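**Q** got a predicted structure plus its sequence, pasted below:
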Amino acid sequence: MSTVPVTRLVALVRETTPLVHCLTNSVVREITADVLLAAGAAPAMIDHPDEAGDFAGVASGVLVNVGNPTAEQVEGMHAAVAAAGAAGTPWVLDPVAVGGLALRTQLATGWLDGAPGTAPTAIRANASEAVALAGTGAGGRGVDSTDDVAAAEPAARELARRTGGVVAVSGPRDLVVTAPDSGATRTTWIESGHPLLQKVIGTGCSLGALTAAYLGAARAEGIDDHDAVVAAHAHVGAAGTVAGRAASGPGSFAVAWLDALHALTPAEIADLAAVTDA
């Protein structure tokens, strides 16, 4: 199966500045916007139900992050998902802490089998979230995973088959799986990053937003969704590797990571992230 190099996709995001519509957790809005700007995309934080549907139809990509949802935001999420499906806008589901809390679990699982065209283009989750979303586990410890990425691979494959989209499971090694109706399942592993990524709020949530950015840029050029999701994870992980070399703790890491997202060249990102198709 042909693949598009990470270098091309990183350059494409920076050249096209995809507009990402983020309906996301109130705890991570600022870092999510900062990450998108640093990486070369443009953020928009619009979740009012009277505006979310309109904006999702014109954005390059949409993020739906179910962490800390309000009643009004839930209405906005439903409107955005429906509008994205109608417009063909790629959207990313981040099932934060699914399995442990009923509302967000019902929301996330409900979108998996929704009307044709409204299933998520990609799911970005940690291992416990992926397992819970697939219905084979109870979730992690709050927002933290208690499962290994490799152990979540069967759940990721099931979710990819069920939605027809791409499923990414993040951890010490990131897993990206696509299971199309026709053709062989595609599995990619990305090895990069640093343990301090787990000590800074919003790194995983902002990865979901960056995944939407990469999907939007790739779709405009006819590039496969799988390649876009891999490149987003490579970008975040490579920046984590560089930040870890300079940081003395979580605070300095957060600043160095944001700087690296902006400063690393496409070639450096590709060199720092070991991408392997299984």
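**A** Alright, I've got the coordinates.

**Q** every contact and neighbour count from this point should use C-alpha atoms.
**A** Fine.

**Q** for residue 262, give its distance to residue 232.
**A** 13 Å (C-alpha to C-alpha, to the nearest Å).

**Q** pasting the second one now:
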Amino acid sequence: MSTPSHLLARMRARSPLVQCITNFVATNIAANVLLAAGASPAMVHAEEEAEEFARIAAALTINIGTLSGPAVTGMKAAIAGAGAAGKPWVLDPVACFATGFRRQTTADLLALRPTIIRGNASEILALGGGQSAGQGADAGDPVEKAEGAARLLARSQGAVVAVTGPVDFVTDGARAMRVAGGSPLMPKVTALGCSLTCLVGALVAVAPDQPFEATVAALAGFAVAGEAAAREAQGPGSFACRFLDALHGLDALLTHADERISPA
């Protein structure tokens, strides 16, 4: 198994181009997170070019946070391009349980077979057929409650599933790992979870044959950067700035990434 530190170093050395179709709340911070971490973001989403661009990018990430009909059309076009080019793609099913439109969109996207699914516990519970206590984009359930649903979802989809929270859980249906670390301030900064999905895309871009290891590496890198940022932050505002700085200086933190993971 490739270690998180090895894969994070590979990502920073290669600076992969990642097509990020995300919500309009997350666009700026997600792009800045990828730039700080060492990847190259492209927020290309329009139907007219999404498919063509996905053939160029090394990976694609899809986030359903702010849905519309044209947005969904662009997502599906991009997924078609990624599939035709053999590129991995990551699904972030934000509040997938909240409305009929979201439930149908998520079902349609799952049928297109994402390589990786990253969500909070309530989202993964809903996708796995369980009862979710989530409200909007916020998790209302602990990660531990969603672990069984994550395993079932991973097996049924043939995908890696990541449940993120205070201690993350990652599974491919057979293997499972936990990733500890981060900071309680992270949920206080909007769109950091959405940005994490984009970082997962950057890691699987440089390890397309290792989606499980790539997902673990992205979560571990996020965790150590969050810890480093929290040490000097006075609150969410200063944390956001320090978090980008910590990602930019990730080389000094890489060895700590390997310490954040444990078998589940």
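**A** Yep, it's here. Keep in mind it's a predicted model, so treat the numbers as computed, not measured.

**Q** still on that earlier bit, neighbour count for residue 262 and residue 232 of structure 1, which is higher?
**A** Just comparing residue 262 of structure 1 and residue 232: by other C-alpha atoms under 10 Å the higher neighbour count belongs to residue 232, 24 against 18.

**Q** neighbours around residue 255 of structure 1, how many?
**A** Neighbour tally, residue 255 of structure 1, other C-alpha under 10 Å: 12.

**Q** scratch that, residue 111 of structure 1 is what I was asking about
**A** Residue 111 of structure 1, neighbours per other C-alpha under 10 Å, totals 17.

**Q** and it, what's its match in structure 2?
**A** Mapped onto structure 2 by TM-score structural alignment, residue 111 of structure 1 lines up with residue 109.

**Q** trace residue 158 of structure 2 over to structure 1, please.
**A** Checking TM-score structural alignment: residue 158 of structure 2 goes with residue 164.

**Q** number of nearby residues for that match?
**A** That count, for residue 164 of structure 1 with other C-alpha under 10 Å as the rule, works out to 19.

**Q** what lies in contact with stretch 134-145 of structure 1?
**A** The contact list for stretch 134-145 of structure 1 (C-alpha atoms under 8 Å, 6 or more residues apart in numbering) reads 96-100, 126-129, 131-132, 146-147, 155-156, 158-159.

**Q** and the helices in the stretch 151-264 of structure 2?
**A** Ranges of helices in the stretch 151-264 of structure 2, per DSSP state H, counting those that start in this stretch, are 192-206, 211-230, 236-248, 254-258.

**Q** make TSV out of those helices and add distance to residue 65 of structure 2.
**A** Shown next, in TSV, are the helices of the stretch 151-264 of structure 2 (distance: least, C-alpha to C-alpha, whole Å):
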stretch	distance to residue 65 of structure 2
helix 192-206	9
helix 211-230	20
helix 236-248	20
helix 254-258	28
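
**Q** and residue 104 of structure 1, how far from residue 37 of structure 1?
**A** For residue 104 of structure 1 relative to residue 37 of structure 1 (C-alpha to C-alpha), the value is 28 Å.

**Q** trace residue 81 of structure 2 over to structure 1, please.
**A** In structure 1, the residue matched to residue 81 of structure 2 (TM-score structural alignment) is residue 83.

**Q** wait, its match touches residue 51, no?
**A** No. Contact criterion C-alpha atoms under 8 Å: residue 83 of structure 1 and residue 51 do not qualify, at 10.8 Å.

**Q** so which of the two has more stuff around it?
**A** residue 83 (20 against 13).

**Q** do a quick rundown of the strands in the stretch 51-200 of structure 2.
**A** Secondary structure of the stretch 51-200 of structure 2 (DSSP state E, counting those that start in this stretch): strands at 59-63, 89-92, 116-120, 160-164, 167-171, 176-180.

**Q** tell me which of those strands lies nearest to residue 19 of structure 2.
**A** strand 59-63 (4.8 Å; C-alpha to C-alpha).

**Q** nearest to residue 182 of structure 2 among the helices of the stretch 151-264 of structure 2 would be which one?
**A** Residue 182 of structure 2 lies closest, by C-alpha to C-alpha, to one member of the helices of the stretch 151-264 of structure 2: helix 211-230, at 4.0 Å.

**Q** quick check: angle from that closest one to strand 116-120?
**A** Counting by axes from the mean of the first three to the mean of the last three C-alpha atoms, to 10 degrees, helix 211-230 of structure 2 points 40 degrees away from the direction of strand 116-120.

**Q** counterpart of residue 61 of structure 1 in structure 2?
**A** Under TM-score structural alignment, residue 61 of structure 1 pairs with residue 59 in structure 2.

**Q** just to revisit the earlier point, quick one, which of residue 104 and residue 37 of structure 1 is more surrounded?
**A** Higher neighbour count among residue 104 of structure 1 and residue 37: residue 104, with 21 against 18, using other C-alpha under 10 Å.

**Q** tell me who's in contact with that one.
**A** The neighbours of residue 104 of structure 1, taking C-alpha under 8 Å, 6+ apart as the test, are 66, 67, 69, 95, 96, 97, 98.

**Q** burial check on the equivalent of the fourth one over in structure 2, number of neighbours?
**A** Just to be clear, that refers to residue 95 of structure 1. Aligned against structure 2 by TM-score structural alignment, residue 95 of structure 1 finds its counterpart in residue 93. Residue 93 of structure 2 has 28 neighbours, counted by other C-alpha under 10 Å.

**Q** how much space separates residue 93 of structure 2 from residue 23 of structure 2?
**A** In terms of C-alpha to C-alpha, residue 93 of structure 2 sits 11 Å off from residue 23 of structure 2.

**Q** residue 143 of structure 1 versus residue 71 of structure 1, what's the distance?
**A** 20 Å.

**Q** with neighbour numbers in mind, choose between the two.
**A** The neighbour comparison of residue 71 of structure 1 against residue 143 (other C-alpha under 10 Å) goes to residue 143, with 17 against 8.

**Q** check which helix or strand covers the residue nearest to residue 195 of structure 2 when sequence neighbours are not counted.
**A** The spatially closest residue to residue 195 of structure 2, leaving aside those adjacent along the chain, is residue 30, at 4.3 Å (C-alpha to C-alpha, 6 or more residues apart in numbering). Here residue 30 of structure 2, judged by DSSP states H and E, is contained in helix 27-37.

**Q** can you name every helix or strand that the next helix or strand after that helix contacts?
**A** Using DSSP H and E, the helix or strand that follows helix 27-37 of structure 2 in sequence is strand 40-42. Here strand 40-42 of structure 2 touches strand 17-21, helix 27-37, going by 3 or more C-alpha pairs under 8 Å, 6 or more residues apart in numbering; DSSP states H and E.

**Q** cool, thanks, talk later.
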